[in-house]
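Chemist: predicted model follows, preceded by the sequence.
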Amino acid sequence: MNGAGIERQETRRTGVLGLFGVAVVLACSAVIACAGGPALSDPRTMTFKPVEFTPPEPDRVVFDNGMVVYLLEDHELPLITVTATMKTGTWLDPADKVGLAALTGALMRTGGGGGLTPEQVDEELEYFAGDVSVSIGHESGSASLDVLKKDLKRGLRIFSGLLRTPAFDPARVEIAKLQAIEAIRRRQDNPGSVVGREFMKLLYGPDHPSARETSIASVTGITRDDLAAFHRNTIHPNGIILGVTGDFQKGEMLAALREVFGDWAKGPVPELKIADVPESQRATPAIRFVNKETSQTHLRVGHLTIRENDPDYVALAIANDILGGSSFRSRLFNDVRTKRGLAYSVGSRLMAGVHDQGVWLMRAETKLVSTQEVVSRFIANIERMRTEPVTDQELAEAKEAYVNSFVFSFSSPSAIVSRLVELENDGLPKDFLQQVREKVIALTKEDVLAAAKKHLHPDRLKIVAVGSGDMLPKVLSTFGEVKEIKLSPEG
């Protein structure tokens, strides 16, 4: 059974169980009432106070070389996890070598290091059931070590060796490049991936660090010396935050970390600075389509938006939740799917960080003949969000969902440390999430309406559709001038 079939089956199963549970409760209420006992409340009318939760506070230590360490003990199991967040990223890729940072991260793990060959690293980790991963994403790099308490020193020796002195084994470099090239050759196969990539390029521009993509030429041109130079120029202890959780004693752990990282010299840390898209480009609507043989039209509709530290972020996030971010209770789901049956998958997303302009989008997969109506319903729902206050029930449900899910941001010691590391790396206060929670609680319908009116722009929409047939541009022309994106053959 494919993924969609499993999802439908799971939805049906969950729905049946939910209805069954409600029926049982109501039946029991009736029986108790008939028996003269107190009737149970209808679960649909029950209300609960917001979950109150104060997470434990990790220790924070700064080494002489600038490396920051967060530590939170957890003695439930004899396991230890060490994570490293590094101030590097694919935003630093040279224009002619896009893919350099990602390859550097992959080969820091697979290419050997710390005086060990790739085979020796794998054999050592396999021998004591340790696990190490390293990767470099858009705005930062990450690495992790999972190890039994008794094998901590062996694990740290390997972990620090891969971070400090990766070997970039030449044979492994060639293998990684071939794998990256093969992925490029296949990336036009999935229409969902195509529409996502082309949408980002339309938003930011194809040469912007947040939208540019690798090519066979860019990967082919990357050398082992390029990898070593990228590591040497961007990864230093004063640009790393470690997070340590598990079964350890603070003093012993700090001694072990200083032993493997303490003599690592400081270096110049790149300042994370991503250029804004010019206002003229942001404000200009655009409609594009990709002619690709597929059973459904894959749609992305949206525009660039605010950052996470904007004063209006909380109100806009709740507006998006009501519009399409909350799945089964959202307006888009109930309008486009439930009421009109135009799409099985529909919703909206607000993707906002601190260093780059945020993205707000609506998405759907629908039949070609329904494409025009779906886009029309998207626009109609934006206008409604901009002109009508949300209902008391919509606001209460959205606020309750966020406030009561807050505890899951701190569901384990590793989650607690991970959150604090992430906040410090982004330059946000450590109580940022608590501040967001309090703002959500205080939010009013007027706040949501003002944010929607200010930050949702139907006149700035970028529309990208991937679908088959000559009818697609005609269908989209209702909303403006349509241009075709011709995908370049890969390899």
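Modeler: Alright, I've got the coordinates. Residues are numbered from 1 along each chain as shown.
Chemist: going by C-alpha atoms from here, please, whenever you check contacts or count neighbours.
Modeler: OK.
Chemist: where do the strands of the protein begin and end?
Modeler: Assigned by DSSP state E, the chain shows strands spanning 59-62, 68-73, 79-86, 131-136, 141-148, 240-246, 286-291, 297-305, 343-351, 358-366, 462-467, 482-484.
Chemist: next up, a structure to set beside the first:
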Amino acid sequence: MKQIIIRLAAPALLAGLPAAAAAQATPPAPLEQRPIRFPQFAESQLPNGLRLLVVENHALPIANLNLYVRSGSSADPADKLGLAQMTAAVLDKGTATRTAVQISETVEGVGGTMGAGVDQDNITVSVGVLSDQLPLAFELLSDVVLHPTFPQQEMETSRAQQLAALRAALGAPATLALRMFDQQVYGDAHPYGRRSTPQSVGALTREDLVAFHRAHFVPGNALLVVSGDVTPAQAQEMARRWLGGWSGAASSRTALPTPPARERAEIYFVHRPNSVQSSLYVGHMGIQPDDPDYYAVQVLNMVLGLSGDSRLEEVLRAAHGWTYSARSRFTRLVGGGTFSASSDVRSAVTDSALAELMVQLRRIRDEPVPQAELERAKNFLVASFPASVETPAQAAGLLATTRLLGLPAEHLTQYAQRVGAVTAADVQRVAREYLQPERAVLVVVGDGTQVLEKIRPIAPVRVFDVEGRPLDPATLQPAGG
């Protein structure tokens, strides 16, 4: 109420001011837009095939190393799901010359950080230090990447942690929705559609980790990114010293299967008894990394659901009060990403919110985006871009992503200019091409006894339990029922 009063009172206050004073209260014209300068970077390749990317910035005495191995969870064999994640988790927990404690104490002793992580396409090993400790950072990175021993006890600790996380995921509606969404969009045969289970993680052996490391941790399958207070010459000299002896040829990549074609929209309902809200995911396959329509798709997504000012947020949250947040996104993966719109809503409005998501997908295809809305979306994307490359680590991360997707650096360095060139006709064209609500996967996670019958008019429904097993809707009961 206070906000409304202030907005109504402001014009009255200005009306009582002299004309000169009122004119002074008018906001000044915006400054002329300054060109966006992407940080300088250098690229090279070592004789053993390791690619090196350096982003130089001497503003702070900090340096970061990020080694990307282009084999993430999608490289897991179908009968060993969770292998890449386990390999990453245990990689820095012991080498031929250092224990896990010694590695940790060495890094922390110089005020640094070290860790490893995994996504669908890559395993990443990272070290961050003060720049005068850069030689030590290279030494540690080399040690854990080239000489890990995968101690059995450390593996068991990691296994226990991953099993606990998988059990916790069964209680997280949004996680259940995303798992079901990926499974249905990509299909069971596609690596992006598979997820580890307690059974698959429990069956992994130390020998599996050793074999995965031997097959995938080779220089031709890696990208080393160095950023911060370092010159390209320094980075190259240290890379040659610590990683120049790394050897091994990358194995040929297996072609990914084609995701299943869909003839109609279907609802995949995950019954989670006694849920007081429902998690929604609506979408389908998106675009390839090198799609020339990427920039128009970015603007489309900004208009639809990328931020709090986008349509999904305005309609589902501001207009109807059904949710705290509603978003859309296009993912970018080597093997092809997805489009999705998602939200968490109260159980009582599940059917209304799901139907409205479909309405908004059709609306942006069928109606040209008004020019003012288009300009607002483009201005937001362009104005926020500098913040995404504000630090050397941020710029290096975006450059690494671009390179790992097989794209030229210009794809990133010309981002602002290409977004600025997108027209309303471009947005409607890509909306018609890349949004397919009539063939979408609609995932709903919630209490079937409360919402299942209400959503049946929207699309045909298939029902599953929280572990992804088919359920007979006639057997649904609330917890304790």
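Modeler: Yes, it's here. Everything numeric here is computed off the predicted structure, so don't read it as measured data.
Chemist: right, and the strands of the first structure - which one's nearest Asp42 of the first structure?
Modeler: Asp42 of the first structure sits nearest to strand 343-351 of all the strands of the first structure, at 30.1 Å, using C-alpha to C-alpha.
Chemist: hang on, the earlier thing: of the strands of the first structure, flag the one that's most buried.
Modeler: Of all the strands of the first structure, strand 462-467 has the most neighbours on average by mean count of other C-alpha atoms under 10 Å, namely a mean of 28.
Chemist: and for Gly89 of the first structure, the neighbour number?
Modeler: Residues lying near Gly89 of the first structure (other C-alpha atoms under 10 Å) number 23.
Chemist: list the contacts for it?
Modeler: Residues near Gly89 of the first structure by C-alpha atoms under 8 Å, 6 or more residues apart in numbering: 101-102, 136-141.
Chemist: which position in the second structure pairs with it?
Modeler: When the second structure is aligned by TM-score structural alignment, Gly89 of the first structure is paired with Gly72.
Chemist: circling back to that earlier point, out of the contacts of Gly89 of the first structure, which sit inside helices?
Modeler: Residues of the contacts of Gly89 of the first structure located in helices (DSSP state H): 101-102.
Chemist: weed out the non-buried ones from the contacts of Gly89 of the first structure.
Modeler: 101-102, 136, 139-141 (16 or more other C-alpha atoms under 10 Å).
Chemist: taking the centroid of the second structure, which residue is nearest it?
Modeler: Residue closest to the average C-alpha location in the second structure (C-alpha atoms, centre = their mean): Thr331, at 6.5 Å.
Chemist: contact partners for the residue mapped onto that one from the first structure?
Modeler: In the first structure, Thr331 of the second structure lines up with Met351, judged by TM-score structural alignment. Listed by C-alpha under 8 Å, 6+ apart, the contact set of Met351 of the first structure reads 358-360.
Chemist: 10 Å instead?
Modeler: 304-308, 317, 357-361 (C-alpha atoms under 10 Å, 6 or more residues apart in numbering).
Chemist: Val69 of the first structure now?
Modeler: Neighbouring residues of Val69 of the first structure by C-alpha under 10 Å, 6+ apart: 58-63, 82-84, 240-244, 254, 257, 417, 421.
Chemist: so what's it closest to, chain neighbours aside?
Modeler: Leu242 (4.6 Å; C-alpha to C-alpha, 6 or more residues apart in numbering).
Chemist: now do Met108 of the first structure
Modeler: In space, Met108 of the first structure comes closest to Pro166 once its chain neighbours are excluded; the distance is 5.3 Å by C-alpha to C-alpha, 6+ apart.
Chemist: just checking, the one you found touches Arg172?
Modeler: No. Using C-alpha atoms under 10 Å, Pro166 of the first structure is not in contact with Arg172; the gap is 12.0 Å.
Chemist: what's the neighbour count on Pro429 of the first structure?
Modeler: Neighbours of Pro429 of the first structure (other C-alpha under 10 Å): 12.
Chemist: correct me if wrong: it contacts Arg419.
Modeler: No. Pro429 of the first structure is not in contact with Arg419 according to C-alpha under 10 Å; the separation is 11.1 Å.
Chemist: pull out the buried residues from the longest helix belonging to the first structure.
Modeler: Ranked by residue count and defined by DSSP H, the top helix of the first structure is helix 3-34. Buried residues in helix 3-34 of the first structure, counting neighbours by 16+ other C-alpha under 10 Å, are found at 25-26, 29-30.
Chemist: picking that back up, need the contacts of Gly89 of the first structure in a markdown table with distance to Lys367 of the first structure, can you?
Modeler: Supplementary listing: those in a markdown table, determined by distance: C-alpha to C-alpha, whole Å:
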| residue | distance to Lys367 of the first structure |
| --- | --- |
| Ala101 | 39 |
| Ala102 | 36 |
| Ile136 | 37 |
| Gly137 | 34 |
| His138 | 34 |
| Glu139 | 36 |
| Ser140 | 39 |
| Gly141 | 40 |
